[in-house]
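Visitor: Whatever this is, show me its structure:
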Amino acid sequence: MGMNGGPPMLLLALGAVVVIALFSMTIAFGVLWGQEKSKNADLAASMPPSQPTSPSNPTTSPPSTTLTECTTEACVTAAYSLYRSMNKNINPCDNFYEYACGNFSRNEPIPSDKTRWGVFDVLRRQLLRDLVASLQVPDVNALPSGAQANSTQKMQRYFHSCMDSDKIAEDSQNLTSLQNHFNEYSFHLEEWPASRPPVSADKDTLRTMIITARKYGNTLGVFPNGYSANISEPSQNIIEFDAGRFTLDRSTLLNDSKTREHQAYVTYMTDIAVLIKKRISPPEDLVDPIPVEAFREFFQDVLRFERRLANLTLAPEDRRNISALQHPHTFKNFTEYFQVKGNPLNIQAETWVEYFKTAWGDAAKDVTVDTVINVAEPNYYAGLTTALEEGTSAPLKYVFFYNYAGWKIIEPFVSRLDDEFRAIQLKFRRALYGTSTETPRAEICVDTLNDQFPNAIGHMYVSEFYDRKKNMELQEMIDYLMNAFREIIRTSDWMQQSTKDEALTKVDKITRRLGFDEYLMDDLRKLNEEHRNFIASNTFLENYASGRRFEVQLEGREFASRNNKTDWISGPAIVNAFYSPSRNSITFPAGILQAPFMGSDYPKYWNFAAIGTVIGHEITHGFDDRGSTRDGDGYYRNWWDPESRANYNQRAQGIINQYSNYSYMGVQLKGANNQGENIADNGGLRESYRGYKEYQRQQLGGAEEARLPGFADKTTDQMFFLSYAQVWCGDYRLAELELQVNRAHSPGRFRVIGPLHNSPEFAAAYNCPVGSYMNPPNKYGVW
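Guide: Predicted coordinates:
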């Protein structure tokens, strides 16, 4: 797919390829710059022709003078993408990330509403624009309504209700729609937050609130649950309870120095509560002033409660061991965790059965008090009731939890209300992350629909923006990378033959899901039937609540079905890729199979370096510290001989130590936490490079590919690594970076530097001396 929405000048210029080839690259990039209507026109207009080799621009050998220069639209676009990100003043052996990406943030600064921005986000932005164009209609009232509408028309009506800010503001004035929805929970806004027992705040009310919230996909943060594949029988699903998830990140909650962020959270909750009171009780109807300080004191209790709960949870690096998160219980013995000091939450085994039957309907018909579930962190649940008893100042704990649950029920709706509510949320985000503007409503709307209806939105996306022919090219690339990984296994000198055989068997059993589920294009009757029970209205909050209900019903159907290796685990309109340990499958949705990851008619080295490393990354996940504990059928089984496993652990420790020594903006990486992704990054690069070299040998007879315009001085290997690096260009706000190191992935710059530090092929391609920053003497890697 080419670039969208360009002026006729670009089409004329690219149509006259021969003419372009005769002009300098300054003109070619000037034309593209005009098409982009972007910033820094002087930079692009002054783009020099190919630079000669110099100490700051090393090359392994001069490219052959007989090589051609590719001047197709795709090649000019690819070259432009590289050029505007690079900082050619940097010696690539000093810091290849800065060389490849040093100007990216100059041309793509972090948007004022975002905490991070990179190449993935640029592609997501294009996906968003594509979907907005598909969802907009000239006259929403001309669409069929009710059951007569198909899935696309339902999405278009829902989208327009989300974009109708005037109607949302009107509906938000007295919060009638919100109150009507919350009545189902037995939760009444006029009684919240309560400083004394309101009529409705008793244990039965709490039970109703907890159960009904789950019906609409809300676990209140305190009881995160869902389903996962049974570790002992991966074709079957099991209900799983995890540790608490809160508004503030665990690391922020537990950091005593983050008092500004803690109090911003308290202020956020207080301001929302005050605004709700004003909306449902106009000043002339208020007998007493709004007790703002009493509200603040209650929300201080919320903060204290969540901090106590966070202290009961495991750190991310302590959750790497899968077996340590396996604790089977029946609902009967799970309930014992809540039998402390009178069970203030009134949770019995039968409560959980009703909880899931209400949420999942017939899909949970076989759930009983004797159903076996998994509790990932039992210590968290053992301490939950104690935290409720001891962590708050409220004398009546069920009243406190009524207020707490009320806040957690309200919170997801804040960004779906009018501008005054959103402004309060923005103030909170500014204090936490430094963002200064609200997320555009169109983005919120598309993301909401895509989260709730991934198949309906996915159908719209692939129908208009995905070329099925890409699947054939992707299949070929995967074959080359699979073979490269097989060869890595065969030639590894640290594994015994029996373990190699097991690993090769697992590789052979990896299944592939590419682009989209075929029925989204070929069986529209099935797609429309899937969405039959969702009736879109012109009122956004009604649609939003119905969409949450739809999500939960789908979750239930998935729980009740077998965990099939051929099932999709995401919709297609997403810029991401996945490996499923229980299915031993790799998934590449249509959203990521676009430029710059995979460009139609891009040079093969580019596609191998970009989407190819993503493919290799997902393959390697099957053999990272967690994936390596499962066999080719998804069973949790030790298929390693002791010596090979000891060698594996030693090699993995090398990766942990390497990444633990990286820091950026004063923030130290945590190699133990990131090890799975870092192992996959390193393996992915190695596989994609080897896969490309074999492709080059077989398909090109070892010949070099045509040069991109403006890069005639670069070898194919140099272009491979440059194309790889540009995938990870981007930057973070400091607050986001501090959170990122506690997540699974390393920051983007170290997804370039780390694997290249371990690549002799990269060092040879750029002629980096041993001991230079980009060619350290010690190399690490598992695969």
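
Visitor: can we go C-alpha only for contacts and neighbour counts from here?
Guide: Noted.

Visitor: Correct me if wrong: E306 contacts A243.
Guide: No - counting by Cα atoms under 8 Å, E306 does not reach A243; the two are 11.8 Å apart.

Visitor: can you give me the strands in the chain?
Guide: Secondary structure of the chain by DSSP state E: the strands cover 116-118, 225-230, 233-241, 328-330, 372-375, 511-515, 578-580, 585-589, 663-664, 667-668, 730-732.

Visitor: one more to put side by side:
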Amino acid sequence: MKNLFMASAGLLAIGACSNEPAEDVAETSAPTEVARTAEVETVASDRAELGDWGIVLEDMDMAVDPGDDFFRYVNGNWLDRFEIPAEFSNYGSFTVLFERSEARVKSIIEDAAASNARDGSIEQKIGDYYASYLDTDAINEKGLAPIQGQLDFYDGLETHHDVALAFAEIDYNSNTPISLYVGVDNKNPETYVTYLSQSGLGMPNRDYYLKPEFEDKRDAYMDFLNAMLGFTGVEDTGDRAAAVYALEEKLAEVHWAPSKSRQAELTYNPYTLDEIQAYVPELPWAEIFDKMMIGEQDSYVLRQNDAIQAAAKIFADTPVAVWKDYLKIHALSSNASVLPTEIDEVQFAFYGRELSGTPQQRERWKRGVSAVNNAMGEAVGQVYVERYFPPESKAQMEELVDNLKTAFAARLDELEWMGEETKAEARDKLAKFNTKIGYPEKWTDYSGLEVVRGDAYGNSIRAGRFGYEDMISNLGQPVDREEWFTTPQTVNAFYSRSRNEIVFPAAILQAPFFDPNADPAVNYGGIGAVIGHEIGHGFDDQGRKADGTGLQRDWWTSDDAARFTERSTKLGAQYATYSPVEGLFVNPELTMGENIGDLGGVTMSYDAYKLSLGGEEAPVLDGYSGDQRFFMAWAQVWKRKYREDELKRRLVSDSHSPSEFRTNGVVRNMDVWYDAFDVTEDDELYLPREDRVQIW
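Guide: You can find the predicted model right below:
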């Protein structure tokens, strides 16, 4: 979110780049050390990329009983020998593909830069954007000059009214107590609406300000605020930085917890402009909305309505001088990558090293690739698809998706806990799923984006405005069902509740998720389960609250809803016992949707795999049965290591459970896994049959 009412594309996790909330599978982030090179490319052959048939057997720890720790059984040798590269907070299968995609995009960018393209062409824009970002000598030579106008503007603010309108400056990138995005109206999915959300914190979420386990991070953040304020020329930073921290702490106290912000029915609170003004009178809403070019809308949705109301009271009670310092600090922080190196280094020292435990900043060219992807990702993606995504892969994925839908439809028919009335609605929703694979059918036109060589800061600001104007241009228009919220080169996948769609970008359709030459059991345990996961999001604890058109409504009978809640609560109780860091546990209220998605996804993909065999037995490969290979593939997908600070951050802010529990927490609930690996009550993962959870 760029400022008070500004959203920019960007989200990652089998998730995506989106200005709408999406339910996702993955997280940000590989199998072997050999695979961890930026230059690695898939070599065309008739052999699987990983191992002989899709699993890296050398990564397994055969000393571990699969029934005691299936995650370590499949990945244990890799976990013991692999060292997380210094530039990463975590590393896993997703990261391998991320680095591969990054290297490919670098090649595309360099080709564009070397093309001697005419001014105004997309090749010129890509090449100049990248070159400007890499030119740290020019950035350092300019010092604060590029952003000085913004800092001076903040210095000139005199009243709270001035500050409120400063929040709405489209061309100024800072932090503000309220943010916005334009998305599909959950109660009228044929139209767009503006959503307003709580915002304004410099640390990941409220827990970092309020919980004792993050006290050391609060001390480090105070140092960060002092340093950033010092860059503006302030000498007496101590008291002023403390006042900014106190302001953010007050905002944190009124913020909703992440688990509460997941609740669909709680976060849909529509207000007319007059109603917003009456509910939150401290801000001049009509002027703000007009300044941001979103006035004259019939309604606006306040997601965390009482938190926004409380934040506005804090706004009015906080001296203008504190808001000026707050805005200047966050302006430097938000733009640090295109400002002098000393600012960029302070930014990384806190957000990278301190919060995530990452020892080393990523090389500048890698960050430049990300910058170009954020600014003109679809232009790069068009070339990416031509080079790296063969039509055969899309056709095979379409077949897999159809198989998963067939398997889920069969499971719906057989559900003993759901009544026929609710089943009919569920079947209708499944039939209306929209599937997007690989890339969009139409591409973003970047002709309106100006890129100036040597102006890294200006390019970033103009790209932000371009993205914002593109987003708000949807208002008043019919919903574009072909629009994508991620680029083809993004390693991710996601489900959108308001659009009832599942999306699989090209870059994730590679090993270990998908390999046309791998054993079918491996593909079903990998990308098949990911497909199932995304389908499952349409029927998780929040996805089930919308119908096949994306309309948020209750289509469940009360008895069926109660039975669903009973099962999901039972699953949550299991996850609440999982502790990856001593004294800290998985929050089942935060991770519920992903946990349901994982369990349902693997369950329906297993059925689809068995259907694909046509009644035949799968061959035994290297001593492993088809069922064993299926589950091994799921565990291999989640191969990952974390730094402890990063893991702590995720436990309070990430809707995904840590990877070991995405593996072990799923398989221990599936009877067929017990049979495949001869798991008995003597094994640590064993659950009595009556304690195993099956939802979908």
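
Visitor: Could you quantify their similarity as a TM-score?
Guide: After superposition, the two chains reach a TM-score (TM-score structural alignment, normalised by the length of structure 2) of 0.89; 653 aligned residues with a Cα RMSD of 2.5 Å.

Visitor: returning to that earlier point: as TSV, the strands of structure 1 with mean neighbour count and distance to L128 of structure 1 would be great.
Guide: Formatted as TSV, the strands of structure 1 follow (neighbours: other Cα atoms under 10 Å; distance: least, Cα to Cα, whole Å):
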stretch	mean neighbour count	distance to L128 of structure 1
strand 116-118	20	15
strand 225-230	19	28
strand 233-241	19	33
strand 328-330	17	42
strand 372-375	21	37
strand 511-515	20	17
strand 578-580	20	21
strand 585-589	25	15
strand 663-664	14	30
strand 667-668	15	32
strand 730-732	22	19
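
Visitor: Tabulate those (a markdown table), appending distance to P603 of structure 1.
Guide: Shown next, in a markdown table, are the strands of structure 1 (distance: least, Cα to Cα, whole Å):
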| stretch | distance to P603 of structure 1 |
| --- | --- |
| strand 116-118 | 22 |
| strand 225-230 | 40 |
| strand 233-241 | 40 |
| strand 328-330 | 51 |
| strand 372-375 | 48 |
| strand 511-515 | 21 |
| strand 578-580 | 25 |
| strand 585-589 | 20 |
| strand 663-664 | 33 |
| strand 667-668 | 37 |
| strand 730-732 | 23 |
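
Visitor: For H262 of structure 1, which of those strands is the nearest?
Guide: strand 667-668 (20.4 Å; Cα to Cα).

Visitor: Show me how far the closest one is from its chain's centre.
Guide: 22 Å (Cα atoms, centre = their mean, to the nearest Å).

Visitor: next one: stretch 235-253 of structure 2
Guide: 29 Å.

Visitor: Flag every buried residue along it.
Guide: Neighbour counts over stretch 235-253 of structure 2 (16 or more other Cα atoms under 10 Å) mark 237-238, 240-245, 247-253 as buried.

Visitor: Stretch 690-704 of structure 1 too?
Guide: R690, G691, Y692, K693, E694, Y695, Q696, E704.

Visitor: now that stretch: how far from the chain's centre is it?
Guide: That offset, for stretch 690-704 of structure 1, works out to 33 Å (Cα atoms, centre = their mean).

Visitor: What of stretch 646-664 of structure 1?
Guide: 24 Å.

Visitor: can you name the residues of structure 2 that it overlays?
Guide: Aligning stretch 646-664 of structure 1 against structure 2 (TM-score structural alignment) gives residues 562-580.

Visitor: Now tell me what touches the matching stretch from outside.
Guide: Applying Cα atoms under 8 Å, 6 or more residues apart in numbering, the contact partners of stretch 562-580 of structure 2 are 417-418, 541, 585-589, 592, 596, 647, 658, 661, 665, 693-695.

Visitor: could you redo the last one with a cut-off of 6 Å?
Guide: F585, V586, N587, P588 (Cα atoms under 6 Å, 6 or more residues apart in numbering).

Visitor: With adjacent residues omitted, what lies nearest to the last one?
Guide: It stands for P588 of structure 2. G572 (4.9 Å; Cα to Cα, 6 or more residues apart in numbering).

Visitor: which position in structure 1 aligns with A371 of structure 2?
Guide: Alignment note (TM-score structural alignment): A371 of structure 2 maps to T448 of structure 1.

Visitor: From L400 of structure 2, how far out is the residue of structure 2 positioned farthest from its centre?
Guide: Each residue of structure 2 has a distance to the centre, and by Cα atoms, centre = their mean the biggest one is for E616: 39.3 Å. Applying Cα to Cα, to the nearest Å, the value for E616 of structure 2 to L400 of structure 2 is 19 Å.

Visitor: same deal with E215 of structure 2?
Guide: In terms of Cα to Cα, E215 of structure 2 sits 48 Å off from L400 of structure 2.
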